[in-house]
Every structure is written in C-alpha cells, then in structure tokens.
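>>> I'll drop the sequence and a predicted model, then ask my questions.
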Amino acid sequence: MDLSDEMVLLITILVLFILLIIVGIILFYL
C-alpha cells in the first residue's frame, strides 16, 4: 500500500490541525 506524497502531506496537515484544536481547547479550559 503506497501512499502518494500529496496524501501524506494532507494527512500530516490534518493531524497537526486536530492537535492544534486540542491544545487550544486545553489552554482554554485551564
């Protein structure tokens, strides 16, 4: 199963965006 570079980049950006939201929520509730 070979993922294209575009797919890897898209998944990476998506994961970073989700992590950013989680960190934002945590900081908001602190």
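Perfect, I can see it now.
>>> Could you use CA atoms for every contact and neighbour count after this?
OK.
>>> Now the most centrally placed residue in the chain: which helix or strand?
In the chain, the C-alpha closest to the average C-alpha coordinate belongs to Val15, at a distance of 1.7 Å (CA atoms, centre = their mean). Applying DSSP states H and E as the criterion places Val15 in helix 5-29.
>>> Included below, for side-by-side comparison, is a second structure:
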Amino acid sequence: MNAIKKQKTILAIKLKNKVNMKNYKYLELAG
C-alpha cells in the first residue's frame, strides 16, 4: 500500500466529511 496515496485518500475523506457537515448545518437552518 502506497502510504502517500493512503494519506491523500484520508485527507479527501476528511474534507468531504467537513463539506457534508457544513451542508447538513445549512439544511438544518433552512428546515
């Protein structure tokens, strides 16, 4: 397993989760 690739994947997932949380908060405020 390529360690650099793994780290980039983890970072991408964390970033995606952060965006999802932001969207969820906006939806919560809108709703």
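Received, thanks. Being a predicted model, the structure only gives us computed values, none of them experimental.
>>> By how much does the helix holding Val15 of structure 1 deviate from structure 2 on average?
Using mean CA distance after the TM-score superposition for structure 1, helix 5-29 of structure 1 ends up 0.3 Å from its aligned counterpart in structure 2, as a mean over the superposed pairs.
>>> counting contacts, what elements does that helix pack onto?
For helix 5-29 of structure 1, there is no helix or strand it packs on, judged by 3 or more CA pairs under 8 Å, 6 or more residues apart in numbering; DSSP states H and E.
>>> got the contact list for it?
Outside helix 5-29 of structure 1, not one residue touches it by CA atoms under 8 Å, 6 or more residues apart in numbering.
>>> 10 Å instead, please
Helix 5-29 of structure 1 has contacts (CA atoms under 10 Å, 6 or more residues apart in numbering) with Leu3, Ser4.
>>> against structure 2, where does that helix fall?
Residues 6-30 of structure 2 are where helix 5-29 of structure 1 aligns, with TM-score structural alignment as the criterion.
>>> Distance from that stretch to the middle of the chain?
Computed by CA atoms, centre = their mean, to the nearest Å, the separation of stretch 6-30 of structure 2 from the middle of its chain amounts to 3 Å.
>>> Check stretch 19-30 of structure 1 too.
If you compare the mean C-alpha spot of stretch 19-30 of structure 1 with that of the full chain, they lie 13 Å apart, counting by CA atoms, centre = their mean.
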